[in-house]
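In: All I have is the shape, not the residue letters:
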């Protein structure tokens, strides 16, 4: 083929050779200029190029020593992905024309981003000279060094420290570009990309969960990375050859205070991408017609413009919707509304996955109520990665507490008797926000000890210099200040079991054994994750038994006087292993209402009906002397009694208050027997 002049100035800035569509379509070409010299270029096509010729820009002809109409030998060049992808490329930079010299600072980080987006998937060689347009200025570039990318990066693994030099490489989205101004240049470079670093991945090397204030979410992030970012680690041309489309949306859901918003905000810092746009759901809504939809379009405007300009080489744009359920409710679910919510959902759907769908965006939504969100938004191609951010386990609580006590520990303000692992055990079912609140409460408790409140409030500055937060401060806050919103309420539980379980007959032991079996069935069975049990009997017989030996991480008691069964709780319990215990003293009413069939099994809780069972209960409960119990035994011998264990406990306590006259005590317990 013959060398020709590049047909347009715009094409001459692409660093590509230009050929006719009849000769080549796309890819890389090996161009042999002499028997011992060959150069590798990326090829573009243009209709003005004559078949049989190949067009070069002036910098390309100068570098390769080509003259117009010179015959060259051209062949297709294939890169080896495991050896020839660019990890780091160092460029010498200067103004192309001396008359355009200025003293303005040029940010090398922004310049590197623009460079990679513009030249991604192109071939580069050591010593190559070309021109780069940035901020309406032309810069002359010279390739000083090329290091191959470690193949482990493509697998999402840690990069090895060994560097390998290469002569020819293919640039891609994960390459690192370093600018070094030439010795005689007056160019004013600022930014990190003017120095050599070690970044070769979409993941920022400075990223660390604990340093970013996130703990206990290692597995969740690992799953998010596998689904949402693995395809973005690979070079764009490989992804395009696979026909792979990047994941465009993630939905983070779970109870309040567990780290959804914090994780979403830190994803932008973790990635080598632009600062994410963070939007609170209700901020989108506007009372004027069409403004809410316009607000959605503005969020995606930058990504649309860049994708039109750079195509597959466009950078990643992250848009974060906090409280996304506020704007993406099920369409048609709000009777009598203006329909604004419906049109906002329609607009969002069209931007994420409409006719002109974008492939350079990542939408992250957070909500406590995914059941409210329109189903169309949750299908594959939209918010397809759904990740529950739940309560941290013990290991996660250790991480979170370490994060929030790190500064105190460094400043020697955390007492040595504070055991983070002990606190993690004591804070079962605490959310991340509640753990942070616990640390604040302990700090306040410690500070309060150094405040003197006389006629005016002042700080004892001498003692304050020796301020330390101790174990007792944490325990005081744990007992008095911070309680878990989700989890066992120990205070309610303690009030029910303060007198323990009185096994006044073998029947009570049998019932407790049945309860243990039901608990184990719920915990261990995969075929019956939901077990519903009705405990029925006369008043004051069932409540204690329902809470006996409950070892579940979360339990709640619900009654007609204090109902905490909120819709958020319903959602939180969905899909879990669940044991539901119902109690009633009016089984006949439930039968009339048709509710008995809602329970898997029914257990009858009997009253104390026989004299020997009563005496067994009195002995276990205590309070009476042996002579007194003997007197009561004579009274009840051969008699039929009928009372619940809770009522018996109450009557015993009443009788003890008038113990000075024993027969009066007998009257309190057994009025019919004392006459």
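Out: Structure received. Since the model is a prediction, treat every value here as computed from it, not as a measurement.

In: alpha carbons only for contacts and neighbour counts from here, please
Out: OK.

In: Surely residue 256 is within a helix?
Out: No - under DSSP: H, G, I helix; E, B strand; the rest coil, residue 256 falls outside any helix and is assigned coil.

In: And the top strand by length along the chain, what's buried?
Out: Longest strand of the chain, by residue count under DSSP state E: strand 137-148. Within strand 137-148, the residues that count as buried by 16 or more other Cα atoms under 10 Å are 138, 139, 140, 141, 142, 143, 144, 145, 146, 147, 148.

In: ok, now stretch 220-237?
Out: Here stretch 220-237 shows 221, 224, 228, 229, 230, 231, 232, 233, 234, 235, 236, 237 as buried, counting by 16+ other Cα under 10 Å.

In: Closest one to residue 483 out of those, please.
Out: residue 221 (27.3 Å; Cα to Cα).

In: For that closest one, give its distance to residue 263.
Out: 9 Å (Cα to Cα, to the nearest Å).

In: just residue 477 next, same as before
Out: Taken as Cα to Cα, the span from residue 477 to residue 263 is 27 Å.

In: And residue 659, by the same measure?
Out: Counting by Cα to Cα, the gap from residue 659 to residue 263 is 64 Å.

In: okay, the two: which has more neighbours?
Out: A direct count of neighbours by other Cα atoms under 10 Å for residue 659 and residue 263 places residue 263 higher, at 22 against 14.

In: Can you verify that one is assigned to a helix?
Out: Yes - counting by three-state DSSP, residue 263 is found in a helix.

In: pretty sure it is touching residue 212, no?
Out: No - Residue 263 lies out of contact with residue 212 (Cα atoms under 8 Å); the separation is 9.2 Å.

In: Endpoints of stretch 554-571, how far apart?
Out: 14 Å.

In: list the buried ones in it?
Out: Neighbour-count burial for stretch 554-571 [16+ other Cα under 10 Å]: 555, 557, 571.

In: putting a second one here so we can go through both:
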């Protein structure tokens, strides 16, 4: 690269042109060599526009003082001059300038619209960084500094926004449409909107999309966020669009900026990721990231001081610069840890209440500041103090749902694009199919599926390397296959998904027999569920009841859970509650949580297996848990989303006395077995286990025929005992065991 000797600009006219000058012959030689015109040159990593000047000596380059200072160039040493080819991203549509007069002005206001015309005329093709440029206006000289540390090249369509920094703003006012909006620096926001529009345009495949001025849509997949387009658009519309308005409109209509928003929803849906991305797209101060428990301190008053420290920088800058201060972003994770409802804690310290009071005062107290935005994240919005959720504080509450099919496709594309780019993604893998196979999966769980599939591919590559006796396997052989994802889906289950096969097998310990006469009942319930799913009805309830246990009610419910097609299934039984909850209050909380989880998915099935045991009902003295009963009954009367509840009970008349049966729209009595089908049932059971059954005479099965109610449980238990240790069931043994079974 040629070496040039730096020189000072010789005249005021040269200094104010905001470019470097080269000898005409040097300039022509460089243009001919690199085929770039206008010519841009790079000095110590800083790019400048170059112009030819006959008066400039050969092998020398002229720079003004600001240029030498910004590029750290000394007049005592030579410097390499490299031609620079501008990239498309270097040309900017928007530049924000801080404008400062070099001396006292004979006027106290300037029209920013006229400044726009002069800036285009004087700065076109110039490169702007965060170093001062010279701008002449109304025969006065100003230093204008771009508020961007990256290279920007001015074009004839560049839109300028001007602001006068404090304290110069006391003596100079800007008017017109090119005044920078106070508080937020919106170049990043505008660039973000442009990127989303380009992304949506590419996905439309050239088809004209319907437009609606009242609706605002964003496609944020390019940010690495999937399944949250609508929520992100709502956040942008409520929190950021007002900050893009001209300041005169904001002042004229006394608009209040949003100071807080809460993201809430199930774990793993992307709340923290969205908050981080908001910090990236905003041209704001470095976000302050803090977790709720980190605020707490063992010493009295320290927790409140930690809250004050979060807002200290924003308050200090607002006092110094007023509306010209930059936006300060505070991101608080696990917000419910410090913002619980005041008075709800049982401790005697009052620290929790004091923290809430301090946060209330800082967000919307006596001193109001518009240069701060607090983003909180929580899984339990219901625990937060109500005063925090009013307008002026966390006034925007956005629920981040589990992603739908389109959202899951976006998330899979985000996590697999690095493999697609390296041709390490099997073409047989269909993203649409993976999205179909992962209903009710959160974003974190989808990432877990991809990581699990990746581990299988890594293991396969390691085995291949071992087969080659230590030789390196080519990277071209590394590939994610469809079978990797199939195995990963079996390994990573959705937290809001179906109950696993082990739980159903536990309920159907002795199997499920089609010949037991339950097929019509199952078909009836399936038809009812399908009717609810295809109608506007939100809640469907079914009660399977009998006057004795063992008639197969739980087994029928488990069979429906397997075959109904609903992905979210929760079993609530007394046995499960005993393992999870020791007290009545804990049982109530477990029941409420199951219903709350069901409300978070599009459709859900909850099975209350053995309602009498769940409420701890005993017929002697009519004893039961009133607390559990009064918790459960309201949940059975009104649902959210689309919810099917199937209950089972062997104490129908007892539940009727407690008004439990009134909560179930469809009630089905499950009878004992048809005695004429016993031989057929036994035959089916034996065939399923490769056990021989010769059939029985009526006299040998008299004990079964004489019993008033024959339950499926008693029948199957007798068969298990009769077949124990042999390959044949003798009718006499079967009858003997049945006689002693209830």
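Out: Received it, and whenever you're ready, just let me know what you need. Remember, it's a predicted structure, so these values are computed and weren't measured experimentally.

In: which residues touch residue 701 of structure 2?
Out: 731, 735 (Cα atoms under 8 Å, 6 or more residues apart in numbering).

In: ok, it to residue 688 of structure 2 distance?
Out: Counting by Cα to Cα, the gap from residue 701 of structure 2 to residue 688 of structure 2 is 22 Å.

In: Same question for residue 383 of structure 2.
Out: Taking Cα to Cα, one finds residue 383 of structure 2 at 52 Å from residue 688 of structure 2.

In: what distance separates the longest strand of structure 1 from the middle of the whole chain?
Out: Taking the mean of its C-alpha atoms, strand 137-148 of structure 1 sits 39 Å from the chain's own mean (Cα atoms, centre = their mean, to the nearest Å).

In: Could you tell me where whichever helix or strand comes after it falls in structure 2?
Out: Downstream of strand 137-148 of structure 1, the next assigned helix or strand under DSSP states H and E is helix 151-154. When structure 2 is aligned by TM-score structural alignment, helix 151-154 of structure 1 has no counterpart there.

In: In helix 151-154 of structure 1, which residues are buried?
Out: Result for helix 151-154 of structure 1 [16+ other Cα under 10 Å]: buried residues 151, 153, 154.

In: Likewise for stretch 521-528 of structure 2?
Out: Of the residues in stretch 521-528 of structure 2, those buried (16+ other Cα under 10 Å) are 522, 525, 526, 528.

In: the strands in the stretch 551-700 of structure 2, which residues?
Out: For the stretch 551-700 of structure 2, applying DSSP state E, counting those that start in this stretch gives strands covering 568-573, 603-609, 642-649, 666-669, 692-693.

In: Going C-terminal from the shortest one, what's the next secondary structure element?
Out: Same thing as strand 692-693 of structure 2. Scanning forward in sequence from strand 692-693 of structure 2 by DSSP H and E, the next helix or strand is helix 702-706.

In: in the superposed pair, what's the mean gap between the next helix or strand after that following helix and structure 1?
Out: Next in sequence after helix 702-706 of structure 2, counting helices and strands by DSSP H and E, comes helix 712-722. Averaged over the aligned pairs, helix 712-722 of structure 2 sits 4.1 Å from structure 1 after superposition, using mean Cα distance after the TM-score superposition for structure 1.

In: So which elements touch helix 712-722 of structure 2?
Out: Applying 3 or more Cα pairs under 8 Å, 6 or more residues apart in numbering; DSSP states H and E, one finds that helix 712-722 of structure 2 contacts helix 731-739.

In: With structure 1 overlaid, how far apart is the helix it packs on on average?
Out: Mean deviation for helix 731-739 of structure 2: 4.4 Å (mean Cα distance after the TM-score superposition for structure 1).

In: list the helices and strands that helix packs on?
Out: By 3+ Cα pairs under 8 Å, 6+ apart, helix 731-739 of structure 2 packs against helix 702-706, helix 712-722.

In: Among the ones you listed, show me which one is buried the most.
Out: For these, the largest average neighbour count (mean count of other Cα atoms under 10 Å) is found in helix 712-722, namely a mean of 20.

In: how far is stretch 519-536 of structure 1 from where the chain is centred?
Out: Centroid separation for stretch 519-536 of structure 1 versus its chain: 31 Å, with Cα atoms, centre = their mean.

In: what about that stretch, start to end distance?
Out: Stretch 519-536 of structure 1: ends 18 Å apart by Cα to Cα.

In: Which positions in it come out as buried?
Out: 519, 521, 522, 523, 530, 531, 532, 533, 534, 535, 536.

In: Please enumerate the helices of the stretch 151-300 of structure 2.
Out: 187-203, 229-235, 247-252, 271-281, 292-295 (DSSP state H, counting those that start in this stretch).

In: before we move on, back to that, nearest to residue 599 of structure 1 among the buried residues of helix 151-154 of structure 1?
Out: With Cα to Cα as the yardstick, the closest approach to residue 599 of structure 1 among those comes from residue 154, at 53.5 Å.
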